[in-house]
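*Asks:* The following comprises the amino acid sequence and a computationally predicted model.
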Amino acid sequence: MLPEVKIPAGLPKTDPESIIHSARVRDYIFSKIDLAGGSISFSEYMHDALYAPGLGYYVAGMTKFGRNGDFVTAPEVSHLYGRVLANQCAQILDSIPNGSILEVGAGTGILAITILKKLGEIGQLPSSYKILEVSPDLIERQRKNISMEVPEFNSVVTWIDTLPADFEGVILANEVADALPFERFIRTKSDVLEVSVTYSDKNFIYQMRPAKDQLKESVLNIENQLDARLAEGYSSEVSLTLEAWGRDLITSLNHGILLVLDYGLGMRDYYHSERDQGWIRCHYKHHAHEEPLIFPGIQDITSWVNFSILARVAIQCGAKISGFTNQSNFLINSGLEKEFVNFKHLSTRDQLTLSKEIKVLTLPSEMGENFKCLGIQKGNLPVINAFSNGNRSHIL
């Protein structure tokens, strides 16, 4: 029932420096397993592989984003993404005097740079642009890139390590929720089992154990919402962290909107009967695969986002769902076409480049359909342009 851990075919070779670093991360997690009595939850493994101080993938200083990293985010595909998102920010900030922008997990800082450039052009800079970042390495990169690209906005940008109270403005969470640690489970005929992590012969392996009460309760709640029992042998993920993360962000917001942009689905599609092996996605040198127990500390580990969880938390917190749509609709509704009005004046080479970028951002076979945007708002706001067409809030 449990899969054997193997390195998927076709992955690039690992360089010596990365091998040494991954071995350090492996040994660190081995010690955690020993202290825990022989196994740890998958979420604990994932947390340490990604966030262990000085070792984890997101905090150890290795290149993660862009062409030389492991994956490319939408802001890095094209400056159009950030400029269009800035249009949406401007619409919201126009109705919130002295409103700010808060970006959760800013990567290399490219999204902040692009948004600030666009808002500066149209004279709608926020009172401040706050960045909440857990990685000291990424903070340093963000500072460097912002100072180099938009030094005129240095006074606007500040870094924070805790969420502010009574925030007013726009909170952006772009490709952050997918990297929150999650649990893995298997449904049996009579019970729910947790997929935990142990090791043998210097390699991580999976192990099954009875699910803890919180995980079991979550799976039973999923079945209640689906009005159907998951099939015997059905395996998937549950993010117990996502609910708390969403609640913290929504509670922090006093007046404005939270925009969560990521690849994901609503509850019924997430736990569809045909999707019985879950939604794990790992990234290593621009190769996507589904084996998280290899290359600890040198590959990204993610899962698609169950947006229904965030929608439910929003209602519980007294917030309102502004809308839910795919990335293609979000960008088009927010003014994508206005960003290439001078297309005919570009060189042939630049036209081809821009056309390719637009296709990657909007085509269903690329990022256009799988990536979604959920808007959660508090206080009086205008009708949000981003959700004017193709709003799918009803599926949440």
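*Replies:* Nice, thanks for sending it over.
*Asks:* going forward, measure contacts and count neighbours with C-alpha atoms only.
*Replies:* Fine.
*Asks:* What is whichever strand or helix holds L352 packed up against?
*Replies:* According to DSSP states H and E, L352 maps onto helix 348-362. Judged by 3 or more Cα pairs under 8 Å, 6 or more residues apart in numbering; DSSP states H and E, helix 348-362 is in contact with helix 74-77, helix 327-333.
*Asks:* next structured bit after it?
*Replies:* Next element after helix 348-362 (DSSP H and E): strand 371-378.
*Asks:* Structure two is appended below for comparative analysis:
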Amino acid sequence: MSVDTTHITRSALSNLPTCDDIALTHSRKLQSVIRDAIASAGGWIPFARYMEYALYQPGLGYYNGGATKLGGSGDFVTAPEISALFGYTLATQVRQISDWVAGQNGAADILELGAGSGKLAVDLLQELERQNCLPRHYYILEVSAELRERQQHLLADKIPNLKTRVSWLTQLPDQFAGTILANEVLDALPVHLVKWQGNQCFERGVTWVQHDRAGEFAWEDRPIDNEALGMTASALSRLMTPEQQVDFSYISEINLNAAYLMQTLAGILCSGAAILIDYGFGQGEYYHPQRYQGTLMCHYRHHVHHDPFFLPGLQDITSHVDFSALVAAVENTDLSLLGYTTQAHFLLNCGATEILARTPAEDVQNYLPLANQLQKLVSPAEMGELFKVIAFGKQTTEPLIGFAGGDRTRML
């Protein structure tokens, strides 16, 4: 095993905004919880467990801690926060799926996983109401009590006439018919870190190193003793050339939680489709030799850096999505791959420009901001190429319109 305390130099973090004493105390409380967990586990925990504490620890984790996360005053901005055009356009795809399901079962619902601020739900329901195609129920599965409260306030403020259609869940239903949506959910699932060194695989975990009165979290690599993780890591070794396997150090993420989620969705979806939108790649690109330090990122007040030990509980921790792994996870189920493309192609296929055109270009005050927002959603230099859309379904009757052009399944 090896211990690495030089995860990020202090100078690399010196440009990040400072926090006030209240926020710092909050972070130190979470740090203490994680430190105790490490001690109880014998001095080491897998990074996936550290990430779970940092993001989801009740009352202290990033998604349960009370600070603003989304939008200009938060740490990052998602597509629904950028523009209502995102939800309005997505409604076109949801309507097609609802029509299928309604023809088979008589009713179609929507289930959104991790609804963020609730903005996507608001925009989607407003557009479906405009099209006279409201779902019977709009379910939101939200693990964060704090975000759930914010969502409830937003929906009550923006769409009070529709709030009776919305219900919050604490667990997935046993069966579901309709559209399942997950926008930037998979990237926030705790991931395992794996280090390939020569022809061996190690799991990268977290330990606590004490220095006199102070201390810090540090990396420590250990042989993999998680069977599922070991099998996946071994299978991924095939992506490395024989020369690399002889003398090569490569660190990346394996998201077992995403695979488990896909298998669960395959079990509950009886008719309809699941649409997942996130940043990431197919497997060949995800584990490309040049991406030897992985994709792990942290977001703090619109600054991106790579130190997950910085102010735990006050920053987001994410990794890109391996979309090939999602497909592999449902290979032995009756869930079918319906499409895979970029966010730009998906939105344009669903008529984003036509929805923009509902605002006359002559109305410069309203049109130009919307046009600029759409540019951010579809531009290759912004979200258009890095973000992908993948869909899986059951009992589908026709191709999804969101994937009519720009097919990327060859990259899986």
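*Replies:* Great, that's in hand. Just so it is clear, the model here is predicted, and its values are computed rather than measured.
*Asks:* Report the TM-score for the pair.
*Replies:* Laid over one another, the chains give 0.96 as their TM-score (TM-score structural alignment, normalised by the length of structure 1), with 395 aligned residues with a Cα RMSD of 1.5 Å.
*Asks:* related to what we said a few turns ago, so which of the helices and strands packed on helix 348-362 of structure 1 is the most packed in?
*Replies:* Scoring these by mean neighbour count under mean count of other Cα atoms under 10 Å gives helix 327-333 as the most buried, with a mean of 24.
*Asks:* What range does it cover in structure 2?
*Replies:* Using TM-score structural alignment, the residues of structure 2 aligned to helix 327-333 of structure 1 are 343-349.
*Asks:* Superpose on structure 1 and give me the mean offset of that stretch.
*Replies:* Comparison of stretch 343-349 of structure 2 with structure 1 after fitting gives an average deviation of 0.3 Å (mean Cα distance after the TM-score superposition for structure 1).
*Asks:* try stretch 119-127 of structure 2
*Replies:* Per the superposition on structure 1, stretch 119-127 of structure 2 and its aligned residues are separated by 0.3 Å on average (mean Cα distance after the TM-score superposition for structure 1).
*Asks:* residues in structure 1 aligned with that stretch?
*Replies:* Using TM-score structural alignment, stretch 119-127 of structure 2 lines up with residues 110-118 of structure 1.
*Asks:* Contacts for the matching stretch next, please.
*Replies:* Contact partners of stretch 110-118 of structure 1, identified using Cα atoms under 8 Å, 6 or more residues apart in numbering, comprise 75-76, 79, 82-83, 85-87, 103, 106, 125, 129, 145-146, 149-150, 153.
*Asks:* Among those residues, which are located in strands?
*Replies:* Within the contacts of stretch 110-118 of structure 1, residues falling in strands by DSSP state E are E103, Y129.
*Asks:* Structure 1: which residue goes with Y53 of structure 2?
*Replies:* By TM-score structural alignment, Y53 of structure 2 lines up with D48.
*Asks:* matching residues in structure 2 for the helix holding L352 of structure 1?
*Replies:* By TM-score structural alignment, helix 348-362 of structure 1 lines up with residues 364-378 in structure 2.
*Asks:* Buried residues, that stretch. List them.
*Replies:* By neighbour count on 16 or more other Cα atoms under 10 Å, the buried set for stretch 364-378 of structure 2 is Y367, L370, A371, Q373, L374, Q375, K376, L377, V378.
*Asks:* How far does stretch 400-408 of structure 2 sit from its chain's centre?
*Replies:* Stretch 400-408 of structure 2 has its C-alpha centroid displaced from the chain centroid by 21 Å (Cα atoms, centre = their mean, to the nearest Å).
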